[in-house]
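**Student:** predicted model and sequence below, questions to follow.
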Amino acid sequence: MIEIKKSPTSKIDKTNFDNLVFGQVFTDHMMECDYKNGEWQKPVIKPYGPLSLDPSARVFHYGQAVFEGMKAYKDKDDKIWLFRPEENFNRINRSSERLAIPEFPKEYFFNALVELLKLEKDWIKKGFGNSLYLRPFVIATEPGVSASAAKEYKFMIICSPAQAYYSGEVRVKFSEKYSRAADGGVGYAKAAGNYGAQFYPTNLVKEEGFQQIIWTDANSHEYLEEAGTMNIFFRIGDKLITAPTNDRILDGVTRKSVIALAKENNIDIEIRRVSVQEVIEAAENNELMEIFGSGTATVINPVAGFGHKDKKFELPKLENSYASFFKDKLMKIQYNEAEDKFGWRYEVK
């Protein structure tokens, strides 16, 4: 089913695994599958390398591109695991549908992932925090600049070795002007343009000493929705609160996992709209204990402080934080070091 063309050489011996910059080193192979004549062709695993595309390929002109972020982990016995890969498969097809891209077959997706990971198994290093980041993506390749959905596409998977992700202390600013997404838009999809549109407002807050933005709703800027490229959680007292998903908010796999773990561990969690005013009042009353983001790359990213308009707030440094609790629980499941009560692990055989 899958054609495999092995690379004659490997870059692995020239790779410094002790000093990896996230997303800048790639493995020896990639998966490529073209959509032509109304159907997906035979997937091919081939040596990693540049693509040749027509300058009029529609991805360059109309942004028909979606992607996913996943990781593969190696346990102490050299077994390789994925974490909830069916969620990623379903979501890339939901994203594709929103951008008028044809659905990718499930059998192709999983067979390609497994064969690719078997080839690249030596790139997955053991040890808590080490992983192989996987980037499935789809782009419109049909030549032509007429403003319509393409009839030709390329589905690819590339792999990048990753270390434990330490971002240092992160401070965020609540957005007052710019929005990540609007009602009826593509906010729930992992569309490439969603992320490109974030860079400019994020650069503005960096000039003020913040690292990320917490996006607010586009209509009123009164409700907090996402942080940078992550879903966001607030702990007020011992209550954990996160915004519900909608067509503006990405249905994060890590977010769903945190919610499930909170319920299993009897942590009081509410999934509801979170207002800017509620969080500011909680901070002023010393009731705001934590803010943290969740996502594939970082797993859980604690927030040290936040800003709104001209005010800045620092969060307490907790010894037993919810952020560290959830990160530990999730990573132990991902690395096969704890019982998987939810059936989230997927073994690559």
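**Tutor:** Received, thanks.

**Student:** CA only for contacts and neighbour counts going forward, please
**Tutor:** Noted.

**Student:** which residues in the stretch 101-250 of the chain form strands?
**Tutor:** For the stretch 101-250 of the chain, strands defined by DSSP state E, counting those that start in this stretch occupy the ranges 131-140, 153-162, 170-174, 212-216, 223-227, 230-236, 239-242.

**Student:** so which of the ones you listed comes closest to residue 189?
**Tutor:** Smallest distance to residue 189 across these (CA to CA): 12.3 Å, for strand 131-140.

**Student:** what helices or strands is the closest one leaning on?
**Tutor:** helix 58-62, strand 65-67, strand 70-74, strand 153-162 (3 or more CA pairs under 8 Å, 6 or more residues apart in numbering; DSSP states H and E).

**Student:** I'd like to know how many residues surround residue 61.
**Tutor:** 14 (other CA atoms under 10 Å).

**Student:** may I have the residues that are in contact with the residue lying closest to it once chain neighbours are set aside?
**Tutor:** Take residue 61 and drop its neighbours on the chain: the residue closest to it by CA to CA, 6 or more residues apart in numbering is residue 145, 6.9 Å away. If a contact means CA atoms under 8 Å, 6 or more residues apart in numbering, then residue 145 has 56-58, 61 as its contacts.

**Student:** let's see that with 10 Å instead.
**Tutor:** 55-62 (CA atoms under 10 Å, 6 or more residues apart in numbering).

**Student:** next one: residue 296
**Tutor:** Residues in contact with residue 296 (CA under 10 Å, 6+ apart) are 68-71, 83, 133, 229-230, 252-255.

**Student:** now the helices for this protein?
**Tutor:** 58-62, 85-98, 106-119, 192-196, 199-206, 253-264, 276-284, 322-334 (DSSP state H).

**Student:** and the comparison structure, right after this:
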Amino acid sequence: MDIKFVKRDVLKEKPDQKNLGFGKYMTDYMFVMDWDQGIGWHDARIEPYGPIEINPSCVTLHYAQETFEGLKAYRTKDGRILLFRPEMNAKRMITSNERLCMPGFPEDMFVEAIEELVKVEKDWIPSEPETSLYIRPFVFATEASLGVHQAISYKFMVICCPVGAYYPEGINPVKILVEDELVRAVQGGTGFTKCGGNYAASILGQVRAEAKGCTQVLWLDGVNRKYVEEVGTMNIMFKINGEIYTAPIEGTVLPGVTRDSIIHILKDWGYKVNETHLSVDDLMKAGHDGTLEESFGTGTAAVISPVGEFVYKDDSVVVNDFKIGELTQRLYDYLTGIQWGNEEDKYGWTREVL
């Protein structure tokens, strides 16, 4: 691509790497590209991070035609910069956009846009342990017109922020509420896409969870309210009697990049991975009889997040004495080792930004 660069007059002051939190400090620049009917994608540029002007009748504000992705750039001990499987994010965004009747952003352009922005923002990539540069690509309709329809203009943008742990607990176990009234997704809907509407619909469940002292929500299937699917910000896995269980990708669960990576690793380590429907009753039973050995969420933001307790109706089960499990810790160490360049990447998942 021919990418125009608009230089910022004064660069921002970098935050304390030891107290980054998540999503608080945006970098100096952002990538922007427009799409118009009859023209396609055009005018790629990297410009100073700042407000964007949209019309009050912008389609996205009223009908939520928007998708996004999330990935990270990691600084290795020897100073190299690595991305983790960015092509998977690119392909997933294309799938999401197809479902929402939005133009696909080509995989090669997606990766190039991210690499070029990361090069410009390389000084923002933190070097403290457990830190990284979070990258947020997104697409939204910009047409100014009321009425539900496929828009005729869009923007693709990428913004970045240096981050630490996603959850305040870090790699420590979290307490999760099983939501049995509200639903997140149904077959034929948008559950497999990464669109803002899915997350907006999940906020009430999150509020309910926090009111009960829980960090996150475990969603059940939208038809029977019976089978466990995913957590609000992560896919989830369970180790029961030595085998791994996780919800299948059938249209209601996000096909997570970390989920896919963990499944590859688990199978290589000799574990049987069951991508199947697990009922919440069987989950709670396994928790009570001790066969639920470990549980952990998987996602780009948190990577691996151990679960210490499930709360369901008037019942609850504690997992592994509310301690991180041996397998969970091993997976976290190995995958983050690949991402930070400390482990051999035999899968070819990392991509160096040169």
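**Tutor:** Sure, I can see it. What you are looking at is a predicted structure, and each value in this text was computed from that prediction instead of being measured.

**Student:** would you pull the TM-score for this pair?
**Tutor:** Remark: TM-score between the superposed chains equals 0.97 [TM-score structural alignment, normalised by the length of structure 1]; 348 aligned residues with a CA RMSD of 1.3 Å.

**Student:** just to revisit the earlier point, and residue 212 of structure 1, which of the helices of structure 1 is closest to it?
**Tutor:** Here helix 199-206 is closest among these (CA to CA), at 6.0 Å.

**Student:** that closest one aligns to what range in structure 2?
**Tutor:** Alignment of helix 199-206 of structure 1 against structure 2: residues 203-210, by TM-score structural alignment.

**Student:** and the matching stretch, which residues are buried?
**Tutor:** For stretch 203-210 of structure 2, the neighbour count (16 or more other CA atoms under 10 Å) marks 205-206, 209-210 as buried.

**Student:** mind checking which of the strands of the stretch 101-250 of structure 1 is nearest residue 13 of structure 1?
**Tutor:** strand 153-162 (13.2 Å).

**Student:** mean deviation, the closest one versus structure 2?
**Tutor:** After superposition onto structure 2, strand 153-162 of structure 1 sits on average 0.3 Å from its aligned residues (mean CA distance after the TM-score superposition for structure 1).

**Student:** that strand corresponds to what range in structure 2?
**Tutor:** Counting by TM-score structural alignment, strand 153-162 of structure 1 pairs with residues 154-163 of structure 2.

**Student:** same question, stretch 335-343 of structure 1
**Tutor:** Going by TM-score structural alignment: stretch 335-343 of structure 1 matches residues 340-348.

**Student:** how many residues are close by residue 124 of structure 1?
**Tutor:** Residue 124 of structure 1 has 24 nearby residues by other CA under 10 Å.

**Student:** double-check residue 304 of structure 2 against residue 333; I have them as touching.
**Tutor:** Yes - applying CA atoms under 10 Å, one finds residue 304 of structure 2 in contact with residue 333, separated by 9.4 Å.

**Student:** the more surrounded of those two?
**Tutor:** Higher neighbour count among residue 304 of structure 2 and residue 333: residue 304, with 27 against 15, using other CA under 10 Å.

**Student:** tell me the contacts of that one?
**Tutor:** By CA under 10 Å, 6+ apart, the contact set of residue 304 of structure 2 is 170-172, 234-236, 258-259, 262, 296-298, 328-329, 331-333, 335-336.

**Student:** for ChimeraX, what selects the buried ones among those?
**Tutor:** A single ChimeraX command selects the buried members of these (16+ other CA under 10 Å):
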select :171,234,235,236,258,259,262,296,297,298,328,331,332,335,336
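
**Student:** re earlier: max pairwise distance over the contacts of residue 296 of structure 1: which two?
**Tutor:** The distance between the two most remote of the contacts of residue 296 of structure 1 (CA to CA) is 19.1 Å, for 83 and 229.

**Student:** looking at these two now, which is surrounded by more residues?
**Tutor:** Taking neighbours as other CA under 10 Å, residue 83 of structure 1 and residue 229 compare with residue 83 leading, 24 against 20.

**Student:** skipping its backbone neighbours, what lies nearest the more buried one in space?
**Tutor:** According to CA to CA, 6+ apart, the nearest residue to residue 83 of structure 1 is residue 345 (5.0 Å).

**Student:** also residue 67 of structure 1?
**Tutor:** Nearest residue to residue 67 of structure 1 in three dimensions, chain neighbours excluded: residue 137, at 4.0 Å (CA to CA, 6+ apart).
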